[in-house]
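K.L.:
predicted model follows, preceded by the sequence.
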Amino acid sequence: MDVSADPAVGGPGGDGPEERSRDTPRRLSRDQIFILISAASMNLGSMMAYSILGPFFPKEAEDKGASNTMIGMIFGCYALFEFLASLVFGKYLVHIGAKFMFIAGMFISGGVTIIFGVMDQLPDGPIFIAMCFLVRVIDAIGFGAATTASSSILTKAFPNNVATVLGSLEVFTGLGLVVGPPLGGLLYQSFGYEVPFISLGCIVLLIVLLNICFLPSYESDPSELSFWKLATLPKVGLIAFVLISVSSCFGFLDPILSLFVLSKFNLPAGYVGLVFLGLALSYTISSPLFGLLSDKMPHLRKWLLVFGNLITAACFMLLGPAPILHIKSQLWLLVLILVVNGVSAGMCIIPTFPEVLSCAYENGFEEGLSTLGLVSGLTSAMWSVGAFLGPMLGGFLYEKLGFEWAAAIQGLWPLISGLAMGLFYLLEDSRRRSKPQSTVGTEEEQAALLVEET
């Protein structure tokens, strides 16, 4: 279905944002409803399959002979290959086709989730570890294809409400993160290792069938624009650093938070998943609000990015807490900090896509699926970089220094990115204020000279 001329979609060569806003129908079209259902189902299913590892897999891998550093690498390799996949799929989205990329990625993700359910049958040691890496790599490629296509399709279908739609759909991302860990922990405790993965893999494959039937196709002309031109824009580079910082914080928690909770508070595996609930639930609830704020008041996006990073940095200092604070570690404090961290993560994450997209348009990138693919691929790739570094650094620091110091060091990432982003926006605002002042001064000087000449 060619939507390049549809005013509700806002294809390239169309009217400006104000004209498109007037033309956009108040009611959702059938295709828009189907797109929302498809994206919501993908977010929910994929995040459940992704987050199910947290409560019990690190302990299983430990029993299979994997060190904490190796467990961190198993979690981190997923993000590394999702990064590579996002760059490739973002560049060639138009050539491959958004719908095919979306469905193929989901099919791969569901299939390898089922395969992960039989990994416990493998021999301990190198064979088990090598197969974990292989399955996670294939899963990452599939997930990278699905998320890149999904973000592009959503932005194409809702050009005037990008942050609101993405923020609202983060409810399903958060719901998957909320349901995944406790469901996985309970299924693991009740039925063993295989059942959580096989059941969730089957759910993802059912979602694939749903999307084959209902997801509309989008077509667009290829573009000569490059990732390099987009990534080297100063504002985009800083936002990329923000994405890396925040995603590294999420990735940091995946392999080691459950190990810390098990050793510190002696909770059973079924209850460890409930600890993750604080982070996921607060992120789920806050994301639609920050999406609405980003669309209705775009000038607030920069401060959401800045303060979201600074609050995240403070949360990681208190997560252990850091030994220099001399605060006793308690379960209620840990859950409270995770709740606040979920809100601050929503502040950081939701404004990034519309900020990068608006920056691309301001610097001459044409409207259309090609630019959306580049922006979607770039943001997904930068998220993956952090999600790769977070588990790797987290596993290493946890092994060498313990959870308290590891979390405090991890908090330096969002602290630096928040301060850098704030400095950039302050300089940008000062330049904008100075331009009209210099123009007025020039006009006054010219008027004075004219009077003197007269």
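P.N.:
Yep, it's here.
K.L.:
only C-alpha atoms for contact and neighbour calcs from this point on.
P.N.:
Noted.
K.L.:
so residue 62 sits against residue 68, correct?
P.N.:
Yes: the pair residue 62 / residue 68 is scored as a contact, 7.4 Å apart, by CA atoms under 8 Å.
K.L.:
those two: which is more packed in?
P.N.:
residue 68 (25 against 15; other CA atoms under 10 Å).
K.L.:
what residues sit buried inside the helix or strand hosting residue 115?
P.N.:
Using DSSP states H and E, residue 115 sits in helix 98-116. Neighbour counts over helix 98-116 (16 or more other CA atoms under 10 Å) mark 98-114, 116 as buried.
K.L.:
is residue 163 in a helix, a strand, or coil?
P.N.:
Per DSSP: H, G, I helix; E, B strand; the rest coil, the local secondary structure of residue 163 is helix.
K.L.:
nearest spatial neighbour of it, skipping sequence neighbours?
P.N.:
Using CA to CA, 6 or more residues apart in numbering and skipping residues adjacent in sequence, the residue nearest residue 163 is residue 291, 4.5 Å away.
K.L.:
ok, the one you found to residue 308 distance?
P.N.:
14 Å (CA to CA, to the nearest Å).
K.L.:
between the two, who's got more neighbours?
P.N.:
residue 291 (28 against 25).
K.L.:
hmm, that one is touching residue 169, no?
P.N.:
No: using CA under 8 Å as the test, residue 291 is too far from residue 169 to be in contact (9.7 Å).
K.L.:
got another, please set it beside the one above:
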Amino acid sequence: MAKLEEYSTTRKSIIMATLCFVYTLWGIIYSLPVPFFPREAVASGLTLAEIGIIFTMYPVALFVFSPVCSMLRINFHVIIFLTNSRIITTNSMDKICYQSTLIQTLLTVTADRVKIYDVGRTLKFMHNRMHFLVMALIIRFVQGIGAAIQGIAVESAIIVLYRDRIASAKGLMESFGGLGYAIGPIIGAGFYALGGYSLPFFVVGSTIVVLGPVAAFVVPMILDKQATPWKSMLKLIKNFYIFILCFGVFVQESSLTFVETNYSIHLVSFHLKVVKAAALMLILAVCYATMGIIIGLVSDRLGYRKFLGAGYFIAVIGLEFMGSFPYFHVRPKLWHFLLGMSAFGISTGGVMIPTTAEMVRYARENNVGDDLSVYTCVTGLFKMAQSLGMICGPAVGSTLTSLPQLKFPWTSTIFGVVTFFQFLIFAAFVLYETFCAKKSDSNDGKGNYSQISATDEEDDGNKEFKSVVANESEDENIDNKSEK
């Protein structure tokens, strides 16, 4: 594995700045077509259900390929992508950030071909709706594949470079990713108003094409030939605590995507216009982006579990407030929703930011491993749980919200109950491990790898000393027997 001392503080800062910009553009790409694509798709003859399936292709690809890419990252150094009749190759998965971004860029830049074709210098809508649907599904799915490759490569490199400050680095990157996700619809709507359907894709796609070579030059090559990703993945999957953390990511992401896809319907009862309703969503994004940085910095010092437990509990409070406590027959009010959304944004930072660092810490201290294969597998499991939540949240939430007996208030309450169940499981495990298990864990997840490594070195030295003493005693016994 690459040695940390090879990278100076200045080099790490440049790498972090570049990757934060990449994450911002990544968020913009994901949410860029949200304000105008459904309208154009309906005009092309697609139903709302088919549009939902198109948007679902992205997290489906992310769910399928995240664990695969996390295990193939170590063993495969040549990746070939066939996109837009071009073959893109790379000699290292650490340089894959450029190729995975470029694969999304090429599809994004040519996305207008899905919908339109050129007839006498005039862009017309595609008349065959089935061709439009199939191509849109393929493009969105391949974009998800590129996102999976990019996410694994970037986050595993960040864990290697900032092993003692994983939460701080992830908090900073997630904040920029959330910023991109928040401003993506605004950028998409603005360029769509200026130049039509193709302009947003050309502008953002061209920006990423320019950034791609820069990222490929800046991101270092990090390899570990001795890593065994398959064994690391099996060990992580079998661990119950890792499952609890992944389930927490799934529940939080499901609740988040449920709110994103159904809150506008709920706000109709408050007689808010579309622009004001969309602006309210910025509250959640701002709370998450702001608290993500703060939680990352503080959790590296005070411990990750404290913030995870607080994040689960605050999420329950936020979801119950957004639902206005229907079991108490309280009349829904706008300030209930605003307060609940703010609390939920803070809780999302408390859950999403420390989880990766806590998984790495727990794997290190429980003999799962502390190498590049563990980092990539941890990132793969996190992305898989997150993408599964992106699939189930809108599907389950929209289904329950459409029922007249439930609607948004009771659905939000149900998600709050599931989150509270996750909080109880997490608290029970932590209490059991603290008071019942025969294991001292005074560090409580601070990620101080230098102390852990020193302890391990002492243990290895003691083992070697004991083996030497045992060999000397055996030699003495043999000599005594020969003399007799």
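P.N.:
Here it is on my side, so go on. Source: prediction; values computed, not measured.
K.L.:
any idea what the TM-score is?
P.N.:
Put the two chains on top of each other and the TM-score (TM-score structural alignment, normalised by the length of structure 1) is 0.82; 413 aligned residues with a CA RMSD of 2.9 Å.
K.L.:
which helix or strand contains the aligned residue in structure 2 for residue 392 of structure 1?
P.N.:
Aligned against structure 2 by TM-score structural alignment, residue 392 of structure 1 finds its counterpart in residue 395. Here residue 395 of structure 2 sits within helix 372-401, counting by DSSP H and E.
K.L.:
what comes up buried for that helix?
P.N.:
372-395, 397-398, 400-401.
K.L.:
what span of structure 1 lines up against stretch 150-157 of structure 2?
P.N.:
Counting by TM-score structural alignment, stretch 150-157 of structure 2 corresponds to 146-153 in structure 1.
K.L.:
residues in contact with the matching stretch?
P.N.:
Residues from elsewhere that reach stretch 146-153 of structure 1, judged by CA atoms under 8 Å, 6 or more residues apart in numbering: 35, 39, 42, 86, 89-90, 93, 98-99, 101-106, 166, 218, 369, 372-373, 376-377, 380.
K.L.:
same question for stretch 94-106 of structure 2.
P.N.:
Against stretch 94-106 of structure 2 from outside (CA under 8 Å, 6+ apart): 81, 83-84, 88-90, 142-143, 146-147, 149-150, 153-154, 157, 205-206, 208-209, 212-213, 215-216, 219-223.
K.L.:
inside strands: which ones of the residues you listed?
P.N.:
81, 83, 88-90 (DSSP state E).
K.L.:
nearest to residue 276 of structure 2 among the residues you listed?
P.N.:
residue 83 (39.6 Å; CA to CA).
K.L.:
tell me how far the nearest residue to that closest one once chain neighbours are set aside lies from residue 208 of structure 2.
P.N.:
Distance criterion CA to CA, 6+ apart; nearest residue to residue 83 of structure 2, sequence neighbours excluded, is residue 103 at 6.8 Å. Between residue 103 of structure 2 and residue 208 of structure 2 the computed distance is 10 Å (CA to CA).
K.L.:
thinking again about what came up before, average offset of the helix holding residue 115 of structure 1 relative to structure 2?
P.N.:
Aligned to structure 2 and superposed, helix 98-116 of structure 1 gives a mean residue distance of 2.2 Å (mean CA distance after the TM-score superposition for structure 1).
K.L.:
now find how far off-centre that helix is within its chain.
P.N.:
Taking CA atoms, centre = their mean, to the nearest Å, one finds the center of helix 98-116 of structure 1 at 18 Å from the center of the full chain.
K.L.:
and what of stretch 135-153 of structure 1?
P.N.:
12 Å.
K.L.:
over to stretch 250-270 of structure 2?
P.N.:
Centre to centre, stretch against its chain (CA atoms, centre = their mean), the figure for stretch 250-270 of structure 2 is 19 Å.
K.L.:
run through who's touching it.
P.N.:
274, 277-278, 281, 315, 333-334, 348, 351, 385-394, 396-398, 401, 408, 412, 415, 418-419, 422.
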